[in-house]
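Peer 1: sequence first, then the predicted structure:
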Amino acid sequence: MFNTASSPTSSSSRASTGSPATVGDVISVMEAAYPPYLAESWDAVGLVCGDPTENVKHVAFALDCTDAVAERAIAENADMLIVHHPLLMRGVTTVAADTPKGRIVHRLIRHGVALFSAHTNADSARPGVNDCLAELLGVTPGEPLRPIEEALDKWGVTVPASDANSLKDAVFHAGAGTVGDYTEAAFEFDVTGQFRPTAAADPHIGSAGELERVEEIRVEFVAQRRVREKVRGALLKAHPYEEPAYDVVETHSGTADVGIGRVGELDTPMTLREFAERVSERLPHTVWGVRAAGDPESMIRRVAVSSGAGDSFLDKVAGMDVDCFVTSDLRHHPVDEHVRAGGCAVIDTAHWASEFPWCGQAADVVRRGMEERGHTVTTTVLDIQTDPWTIHSQGKN
């Protein structure tokens, strides 16, 4: 039985009255909770179809955008459908209405339903898909199984003293200068610059052909690498010179608290047999069910989870202090070799079952976010099972 208290299979709620929300408002809330920069490089997250300026009164949530899900969203009079798995990701060259994916896109557009996906960015975010899975199974969602390194740039720029404050304001507004719990962080010191403008130059200071020496300030700050071009644009716009002098050095601040998977303690130590039964009871029911590899009587105290397909982490968990790894879409040979090499126990769930509980979390994120902005919105988690497997036969004894 699926634990509806932790993540409802079908729920609907209305926020307090206020100004109409737009697709763009909902996107803003989703991207604040599940930042796009956390997505894997191969992923395709964000708005698939729809107009960001269109009003939204009703947002529906599902794991996949199948024909049945699209039809239900339309029937529920949803203005926006948010899913986990991107509809258009692999080898898409057409959305013609006579193709499976194109049929869905055309149907949604004709009925004014915007489509948005949050995939691996929602997997890595905190709280995200993996936190939801861990908590549902009674596992404290601790450190990520694969943390994302926090990539930083160290910037340095020289600027006339009279323009230093306005330049700092500009780059800080673009996202620079944040270090831990501190913002607008920078170093600065006095320097002397020199230059000789050519006849073609239009200098802010000095005259063509004349050597100019200027008392300036060098400002140094850090910024996340993902906002490099935004910071560069702000710097160039705010700097008074035609050709400002600046440098960027790549660095990093170690690993972040976000990333794929979670590792934590099980609330009550139990055998693998008991834990597999708990996983089966707490996740949504599927024909695929739940299967486990390892000694059924081994004790499980510390668990790693990775929602969706996670066999690429088998080598990693083999070298970790964990008693069990819970994931989906596992294959015969990798699991067999992992167990025979002395690796931890493994529990394999249906892909859909390990990720669907997130839909309830995402609905709560949008509902709260819209309330904070004074908007009126209804959220509904669609109770359509999109797991593709329909028959499971163990055969005769």
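Peer 2: Now that the structure is in, tell me what you want to look at.
Peer 1: contacts, neighbours, all on C-alpha from now
Peer 2: Will do.
Peer 1: so what's the residue sitting nearest the centre point of the chain closest to, chain neighbours aside?
Peer 2: Nearest to the geometric centre of the chain sits N121, at 1.7 Å (Cα atoms, centre = their mean). Leaving out its chain neighbours, the residue that sits closest to N121 by Cα to Cα, 6 or more residues apart in numbering is A39, at 4.1 Å.
Peer 1: relative to D181, how far out is V231?
Peer 2: 20 Å (Cα to Cα, to the nearest Å).
Peer 1: typo on my end, W389
Peer 2: Noted for W389: a distance of 47 Å to D181, by Cα to Cα.
Peer 1: who's in contact with the lengthiest helix in the chain?
Peer 2: Of all the segments assigned as helix in the chain under DSSP state H, the longest by residue count is helix 358-372. Contact with helix 358-372 is made by 7-9, 13-16, 21, 25-26, 29-30, 33, 60-63, 83-84, 128-129, 132-133, 376-381, as judged by Cα atoms under 8 Å, 6 or more residues apart in numbering.
Peer 1: who has more neighbours, V231 and D181?
Peer 2: V231 (22 against 5; other Cα atoms under 10 Å).
Peer 1: just checking, which helix or strand succeeds whatever helix or strand K316 lives in along the chain?
Peer 2: Using DSSP states H and E, K316 sits within helix 314-318. Using DSSP H and E, the helix or strand that follows helix 314-318 in sequence is strand 324-328.
Peer 1: so what does that next one touch, helix or strand wise?
Peer 2: strand 299-309, strand 345-349, helix 351-355 (3 or more Cα pairs under 8 Å, 6 or more residues apart in numbering; DSSP states H and E).
Peer 1: need those in CSV with distance to V366, can you?
Peer 2: Below are these laid out as CSV (distance: least, Cα to Cα, whole Å):
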stretch, distance to V366
strand 299-309, 21
strand 345-349, 28
helix 351-355, 18
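Peer 1: tell me which of those lies nearest to E149.
Peer 2: strand 299-309 (18.1 Å; Cα to Cα).
Peer 1: for that closest one, packing partners?
Peer 2: Right, strand 299-309 is packed against helix 129-136, strand 262-271, helix 272-282, strand 324-328, helix 351-355 by 3+ Cα pairs under 8 Å, 6+ apart.
Peer 1: got a list of what A118 touches?
Peer 2: So A118 contacts 30, 34, 36, 45-46, 82-86 (Cα under 8 Å, 6+ apart).
Peer 1: also this one, for the comparison:
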Amino acid sequence: MIIQDVIYHLETLAPLHYAEDFDNVGLLVGDKNTTLTGILVTLDTLEAVVDEAIEKNCNFIVSFHPIIFKGLKKITGKNYVERVVLKAIKNDIAIYSMHTALDNAVLGVNNMICDQLQLVNRQILIPQHETIKKLTTFVPKAEAELLRNALFAAGAGRIGNYTDCSFNINGIGTFNGNENSSPVKGKKGHLHFEAEIQISITFQKHLEEQVLNTLFKTHPYEEVAYEITTLENKNQHIGMGMIAELETPMEAQDFLNYIKTKMNTPCIRHSTPLNRPISRIAVLGGSGSFAIEAAKGAGADAFITSDLKYHDFFTAENRILLADVGHYESEQYTKNGLVAFLTKKITNFAVVLSKTNTNPVKYF
């Protein structure tokens, strides 16, 4: 097995196409064709984590946060980022980051928080826009079923909880091939009328290359007529944060004690507790102040996130309980979720949960 085989599984969970534009995700250090010896999963890649990978014979570090976030003009070891990169290269250790690709994945960071809190009825809080595309093509009636099934197999036609979705219209296509053509239907130099079916089918944007390759491979025509459009529909499976529910509502004080225990945090900074039971919960791992209005709009009684500033707490306006559990604390279970995922996918290689505590914030 090579490192690329592991990357393939990681990108089925969290395709890099859905990472935020500002982010730096994917393989940051190393060669994807290197033979794998073991995988170390961590929240952050620090020197101590690289040392841990060396000790445990893991030549591939899967890190949530990217160690390289801005461009490096020199690698001389003058700061912690450069020292990590140097040590990884010297020891032939590859580093891969998932960050906001995993933030936006339906089974990613926020779903893992919901698992920890045992929340039910989960939905994406802020769905991504312009991530659903539509293919429209035209195919002879006799070959329509074959093409449709091939496109379904390539991942197209999945909408929410449904698969094999398409729309089909009967019509007549016309074409006239020149002297250089090799028409499958009709004769070159003669106008041909063909009974065709117009097939329209949606797909996730990260599947575009796969869907088009299938179209060209399966379609019978020498020249394939097709259109791709980007839809305005919200993507219920891609986006930031989650909105879910407690199985049993709690009073505010009990709820704060609950999340303090479940999220293993020594401190919760919170807004004024509400005078009503807490039932509907919004969560967003990492810095989540930008999602406060979305949480209020979704009818959340409480919003669990981190890195809230002083004035952010005023925006609660007695409509929602804001709970800042700490940045590291909000994302700490991500590595456990990744280990569980990779262990199911890769059974013949060690997938190791890093024991290094990378939290830079200490509490007195």
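Peer 2: Right, received. Where do you want to start? Please read all numbers here as calculations on a predicted model, not as lab measurements.
Peer 1: ok so, going back, now for the helix holding K316 of structure 1, which elements pack on it?
Peer 2: Checking 3+ Cα pairs under 8 Å, 6+ apart, helix 314-318 of structure 1 ends up next to helix 332-340.
Peer 1: got the contact list for the helix it packs on?
Peer 2: Contacting residues not belonging to helix 332-340 of structure 1 are listed as 293-294, 311, 314-315, 318, 344-346 [Cα under 8 Å, 6+ apart].
Peer 1: rewinding a little: narrow the contacts of helix 358-372 of structure 1 to just the buried residues.
Peer 2: For the contacts of helix 358-372 of structure 1, a burial check counting by 16 or more other Cα atoms under 10 Å picks out 7-9, 15, 21, 25-26, 29-30, 33, 60-63, 83-84, 128-129, 132-133, 376-381.
Peer 1: without its sequence neighbours, what residue ends up closest to H111 of structure 1?
Peer 2: I74 (6.8 Å).
Peer 1: the alignment partner in structure 2 of that neighbour and E47 of structure 2, how far apart?
Peer 2: Matched by TM-score structural alignment, I74 of structure 1 corresponds to I54 in structure 2. When distance is defined by Cα to Cα, I54 of structure 2 is 11 Å away from E47 of structure 2.
Peer 1: repeat for P266 of structure 2
Peer 2: P266 of structure 2 is 26 Å from E47 of structure 2, by Cα to Cα.
Peer 1: and for I2 of structure 2?
Peer 2: 24 Å.
Peer 1: what of T202 of structure 2?
Peer 2: 45 Å.
Peer 1: please say which of those two ends up with more neighbours.
Peer 2: Each of T202 of structure 2 and E47 has its neighbours counted (other Cα under 10 Å); T202 has more, 25 against 18.
Peer 1: sec struct for that one, please.
Peer 2: Secondary structure state of T202 of structure 2, per DSSP: H, G, I helix; E, B strand; the rest coil, is strand.
Peer 1: that one maps to what in structure 1?
Peer 2: Using TM-score structural alignment, T202 of structure 2 lines up with A223 in structure 1.
Peer 1: now its match. Nearest residue, chain neighbours left out?
Peer 2: A176 (4.3 Å).
Peer 1: what lines up with that neighbour in structure 2?
Peer 2: Aligned partner of A176 of structure 1 by TM-score structural alignment: A156.
Peer 1: OK, contacts around the aligned residue in structure 2 for E212 of structure 1?
Peer 2: In structure 2, E212 of structure 1 lines up with L191, judged by TM-score structural alignment. Taking Cα under 8 Å, 6+ apart, we find L191 of structure 2 in contact with 174-177.
Peer 1: make it 7 Å
Peer 2: 174-176 (Cα atoms under 7 Å, 6 or more residues apart in numbering).
Peer 1: same check on L314 of structure 1?
Peer 2: Contacts of L314 of structure 1 (Cα under 7 Å, 6+ apart): H338.
Peer 1: try it again at 8 Å.
Peer 2: Going by Cα under 8 Å, 6+ apart, L314 of structure 1 touches 334-335, 338.
Peer 1: strands of the stretch 151-300 of structure 1, start to end?
Peer 2: 187-195, 212-224, 246-260, 262-271, 290-293, 299-309 (DSSP state E, counting those that start in this stretch).
Peer 1: among those strands, which is the most enclosed?
Peer 2: Of the strands of the stretch 151-300 of structure 1, the one with the most neighbours on average (mean count of other Cα atoms under 10 Å) is strand 299-309, at a mean of 24.
Peer 1: for it, give me the average deviation versus structure 2.
Peer 2: When structure 2 is overlaid, strand 299-309 of structure 1 sits 1.9 Å from its aligned residues on average, using mean Cα distance after the TM-score superposition for structure 1.
Peer 1: how far off centre is that strand?
Peer 2: Here the centre of strand 299-309 of structure 1 is set off from its chain's centre by 20 Å, with Cα atoms, centre = their mean, to the nearest Å.
Peer 1: cool, and stretch 95-112 of structure 1?
Peer 2: Worked out by Cα atoms, centre = their mean, stretch 95-112 of structure 1 lies 26 Å from the chain centre.
Peer 1: residues of that stretch that come out buried?
Peer 2: Neighbour-count burial for stretch 95-112 of structure 1 [16+ other Cα under 10 Å]: 101-102, 104-108, 112.
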